[in-house]
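Engineer: Okay, structure incoming, though there's no sequence with it:
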């Protein structure tokens, strides 16, 4: 068997395995999910510069704004269980975004700059925060430093900040072998665009975290940090890093979950719900 043929087979297997890792719901899947539900979110676009940000809106427009920001890869429905919760719908106006580059928000267009994500989130808050109350923000994985950056730049606009499985410590930022492979044109051609966007974000992540580091002391909001002891993606140092950096946050709480991995938001949505509703029995 020639080396070229073996490389081709390996490439195909790698690309196929990566596609299995991307959790995708089609429009038809979403339609079926909400077929028998009493309420379903509005699905809309909002434009900012050259970006068209797709987002889901659910809940009570007379209540405080609650925004969910997913990791990489991800979609607005990464927070589906929380968006669908009737109690949260009564107490919040919830918005979950497709970050630019993912889902239906300029799919395939990588935006490694955290500041650029913050800019369109500011536009969303301005558009939907009809109560003018400070907002609640939940960021998971790579979404965590994005909401943290939002809070540093808008310290009095954020009431509560939730960083779930945060990947934010620049000193222990991981660069996986498949991120390097995704840069190869032969492999890149076969990969879902969401994975190439993820690879591009990952390549810039350490630099972006270093830029964010000196500003974390600006966070003034009530802050929760949630991590799992079995998180294979976020190094435990991310937990202690935030314990040391959130020096001005309002009574920050740090919750380490035994035997939990990286996908807390999807595996333990009830925990985030209880924290939001202040039913803290963890």
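Structural biologist: Perfect, I can see it now. As the structure is a computational prediction, the values presented were derived from the model and not from experiment.
Engineer: hey, let's count contacts and neighbours off CA atoms from now on
Structural biologist: OK.
Engineer: Am I right that residue 200 falls within a strand?
Structural biologist: No. Residue 200 is assigned helix when assessed by DSSP: H, G, I helix; E, B strand; the rest coil, not a strand.
Engineer: any idea how far it is from residue 150?
Structural biologist: Separation of residue 200 from residue 150 (C-alpha to C-alpha, to the nearest Å) stands at 21 Å.
Engineer: try residue 84
Structural biologist: 25 Å.
Engineer: Which one of the two is surrounded by more residues?
Structural biologist: Using other C-alpha atoms under 10 Å as the criterion, residue 84 and residue 150 rank with residue 150 on top: 23 against 19.
Engineer: Which residue, other than its chain neighbours, is closest to the more buried one?
Structural biologist: residue 118 (5.5 Å; C-alpha to C-alpha, 6 or more residues apart in numbering).
Engineer: all helices of the stretch 151-282 of the chain, in order?
Structural biologist: 177-181, 185-188, 193-212, 237-245, 264-267, 269-276 (DSSP state H, counting those that start in this stretch).
Engineer: Need the contact partners of the longest one.
Structural biologist: Residues external to helix 193-212 that are found in contact with it (C-alpha atoms under 8 Å, 6 or more residues apart in numbering): 18, 22, 72-73, 101-103, 107-114, 145, 149, 168-171, 173, 175, 179-180, 182-183, 188.
Engineer: In ChimeraX, how would I select the buried members of those residues?
Structural biologist: Per 16 or more other C-alpha atoms under 10 Å, the buried members of the contacts of helix 193-212 correspond to this ChimeraX selection:
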select :18,72,73,101,102,103,107,108,109,110,111,112,114,145,149,168,169,170,173,179,182,188
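Engineer: ok, now which ones touch residue 19?
Structural biologist: Contacts of residue 19 (C-alpha under 8 Å, 6+ apart): 191, 192.
Engineer: got another, please set it beside the one above:
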């Protein structure tokens, strides 16, 4: 009996030890896997690149909302590029573009922390694409940005396109791997953990926000689907043909709903092309900008 009791006791100790280890790992993940950099970290990063950058916050009191904006304004052109990230992510996902001297010379660059991410009300999801677009439209007006090319990756794709519907300052839209077809929205089983109360608290904050968006994304897309034909500016849709997050079939949808659409397929590439393959994306974006502002 003594041996049995001792064995059970040791087993419980081991179980608690493993639970403690898992919790430590998860808590560490909550710190590391937030996909964001502080203002100071951003300033230090770009100082090493010898690229002056500004960080500011756009506030909407009625929504108790504060949006972080990073800007690089070295160009003599009156063109503005505004970058919208996917989920989970933050404005730092666009570092590879913001530190590119060709882009710096071509246009003023603006990267945005979407609501709930980075340092824009971190953790408070804004699941409505329409509301997010209205917020970003006010942001364009506040900073008085003209000749805007709105660039969005994944979730940021339909947001960039919706912004063109909201604000005539937008002259062109680039969507990279956009999740835009409400009838072709792929379910990510991992996002269920962000919705179950028993596991939600274990998930890093950025993932919880992503899960909140993902849960209603198809419905939110359906709510704005009837307005795509009112987007008359040029739209460029770039998509990898082996995207396992946002199905490649989304290209069929954009071809049907936008009046001025160019679709470019990048062969043998997946969902990560915006940040993982900038060497492929940059020439396509620059060529698109020439089309928008030369024609």
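Structural biologist: Thanks, I have the structure now. Predicted, not measured: the structure shown is a model, and the values here were computed from it.
Engineer: returning to that earlier point: could you check how far the residue nearest to residue 150 of structure 1 is from residue 143 of structure 1?
Structural biologist: 11 Å.
Engineer: Provide a list of residues in contact with the counterpart of residue 170 of structure 2 in structure 1.
Structural biologist: By TM-score structural alignment, residue 170 of structure 2 lines up with residue 158 in structure 1. Contacts for residue 158 of structure 1 (C-alpha under 8 Å, 6+ apart) come out as 134, 135, 136, 137, 151, 221.
Engineer: Okay, residue 158 of structure 1 and residue 227 of structure 1: tell me how far apart.
Structural biologist: 21 Å.
Engineer: now residue 116 of structure 1
Structural biologist: 26 Å.
Engineer: out of the two, which sits in the busier spot?
Structural biologist: residue 227 (26 against 12).
Engineer: distance of the more buried one from residue 33 of structure 1?
Structural biologist: The value you get for residue 227 of structure 1 to residue 33 of structure 1, if C-alpha to C-alpha is used, is 29 Å.
Engineer: and if you look at residue 2 of structure 1?
Structural biologist: In terms of C-alpha to C-alpha, residue 2 of structure 1 sits 48 Å off from residue 33 of structure 1.
Engineer: and the two? which has more neighbours close in?
Structural biologist: residue 33 (12 against 7).
Engineer: Tell me which residue of structure 2 matches up with the more buried one.
Structural biologist: In structure 2, residue 33 of structure 1 lands on residue 45 (TM-score structural alignment).
Engineer: tell me which element its match is part of?
Structural biologist: Using DSSP states H and E, residue 45 of structure 2 maps to helix 39-48.
Engineer: repeat for residue 68 of structure 1
Structural biologist: strand 65-69.
Engineer: That strand vs structure 2 - mean distance after superposition?
Structural biologist: With mean C-alpha distance after the TM-score superposition for structure 1, strand 65-69 of structure 1 departs from structure 2 by a mean of 0.8 Å once superposed.
Engineer: relative to helix 269-276, how tilted is that strand?
Structural biologist: 140 degrees (axes from the mean of the first three to the mean of the last three C-alpha atoms, to 10 degrees).
Engineer: returning to what we had before: just give me the neighbour total for the residue nearest to residue 150 of structure 1.
Structural biologist: 19.
Engineer: Which strand or helix spans it?
Structural biologist: Going by DSSP H and E, residue 118 of structure 1 is part of helix 114-128.
Engineer: How many residues are close by the counterpart of residue 71 of structure 1 in structure 2?
Structural biologist: Aligned counterpart of residue 71 of structure 1 in structure 2: residue 86 (TM-score structural alignment). Neighbourhood size, residue 86 of structure 2 [other C-alpha under 10 Å]: 24.
Engineer: Residue 86 of structure 2 contacts residue 156, correct?
Structural biologist: Yes. Contact criterion C-alpha atoms under 8 Å: residue 86 of structure 2 and residue 156 qualify, at 5.1 Å.
Engineer: ok, back up a step: so how far is residue 137 of structure 1 from the match of residue 170 of structure 2?
Structural biologist: In terms of C-alpha to C-alpha, residue 158 of structure 1 sits 7 Å off from residue 137 of structure 1.
Engineer: can you map out the helices along the stretch 1-150 of structure 2?
Structural biologist: Under DSSP H, counting those that start in this stretch, the stretch 1-150 of structure 2 gives helices at 2-32, 39-48, 95-98, 101-106, 129-142.
Engineer: Quick one: closest of these to residue 289 of structure 2.
Structural biologist: Nearest to residue 289 of structure 2 among the helices of the stretch 1-150 of structure 2 is helix 101-106; the distance by C-alpha to C-alpha comes to 9.3 Å.
Engineer: Need the contact partners of the closest one.
Structural biologist: 72, 73, 74, 75, 76, 77, 79, 97, 98, 109.
Engineer: Is it possible to get CSV of those that adds neighbour count?
Structural biologist: Formatted as CSV, the contacts of helix 101-106 of structure 2 follow (neighbours: other C-alpha atoms under 10 Å):
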residue, neighbour count
72, 22
73, 18
74, 17
75, 17
76, 11
77, 12
79, 18
97, 21
98, 24
109, 25
